[in-house]
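In: here you go, sequence then predicted model.
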Amino acid sequence: MENEDKRIEDLINKLMANDSLETAPTNFTEGVMSKIEALSETKTIAYKPLIPKYVWWLLGLGFVALITNIVLNKSSDSSSLTDRYNLPEVSFDLLNNLSVDFSNTLMYATVLLAVMVAIQIPLLKQYFNQKLSY
């Protein structure tokens, strides 16, 4: 076994002696660095909001106009908004007659799910913050 290792080592030494070292061109480093700088400059992403500013301004102006209309068109009689604008009567008594009895297993599962989500959110946030920082 030792004899075979010696033969392999001699073969490698012969191959290395016959092979000459390759040298890089004189301006190799500058060329590589200029290409890296060009790549880093082209990949910058400009922040662009999902909803443009003019849409926010239009929504704000519409909201102010709605509030102004309600305040200025107040009639002298003491009628409600539904009578004044012919709005239908809306009843929110849908859940008053509903009685739901949850089992203990469902309650435990819901609490466990809430705890797991509360643990996962900070862990995932930390993971993605570390991933984006590199």
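Out: Received the coordinates, thanks.

In: all contacts plus neighbour counts: C-alpha atoms, from now on.
Out: Noted.

In: can you get me a residue count around Ile70?
Out: 13 (other Cα atoms under 10 Å).

In: gap between it and Gly62?
Out: Separation of Ile70 from Gly62 (Cα to Cα, to the nearest Å): 12 Å.

In: could you do Thr105 as well?
Out: 49 Å.

In: same thing with Val111?
Out: 42 Å.

In: now do Val55
Out: Taking Cα to Cα, one finds Val55 at 10 Å from Gly62.

In: let's bring in a second model and compare:
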Amino acid sequence: MEEQYKDIKHLVKEAGLETPSVDFLKNVMERVELSTVEMSSAYKPLISKKVWFVIAVVTAVLLCATPFLSDSKESILSSIDFSFFNKISIKNPFSDFTFHKTTIYGILFLALLFLIQITILKRRIDRRFSL
């Protein structure tokens, strides 16, 4: 496998390194300035405003017409039995928990430091990435 690369190494040494001309950067920048910038296509949403308007109107009409579509005089919600909520008894596991003053002070202090850190980091990032 090493033998395959001996010829390549020899050819690279023989060819040498090419160096760009002195005005290379200037020439490239001039061509970049002269090249025409193609206008990118304007943003076009998949669903147009007209379609969103139609969807909103249809949804509003359906929501407003739902109570009138039933044959009986009773509302739809009165026919649903919600008595199962009385059978569910979930105790609050935090009912006996109390915060001590030091805990509250610690949480407030950490929140304050967090907010200060966010503002400092935002300024630093804005300065770093501003042109």
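Out: Nice, I can see it. Small disclaimer: the values here were computed from a predicted structure and weren't measured.

In: just the TM-score for the two chains, thanks.
Out: Remark: TM-score between the superposed chains equals 0.45 [TM-score structural alignment, normalised by the length of structure 2]; 101 aligned residues with a Cα RMSD of 4.8 Å.

In: ok so, going back, what about Thr105 and Gly62 of structure 1, which has more around it?
Out: Higher neighbour count among Thr105 of structure 1 and Gly62: Gly62, with 12 against 9, using other Cα under 10 Å.

In: helix, strand or coil for the more buried one?
Out: Three-state assignment for Gly62 of structure 1 (DSSP: H, G, I helix; E, B strand; the rest coil): helix.

In: for it, what are its contacts?
Out: By Cα atoms under 8 Å, 6 or more residues apart in numbering, Gly62 of structure 1 lies in contact with nothing.

In: report the buried residues of the host helix or strand of Ala56 of structure 2.
Out: Using DSSP states H and E, Ala56 of structure 2 sits in helix 49-65. Buried residues in helix 49-65 of structure 2, counted by 16 or more other Cα atoms under 10 Å: none are found.

In: and the next helix or strand past that helix?
Out: For helix 49-65 of structure 2, the succeeding helix or strand toward the C-terminus, using DSSP H and E, is helix 84-87.

In: so which bits of the helix or strand following that next one are buried?
Out: Helices and strands here follow DSSP H and E; after helix 84-87 of structure 2, the next one along the chain is helix 101-129. Within helix 101-129 of structure 2, no residue qualifies as buried by neighbour count (16+ other Cα under 10 Å).
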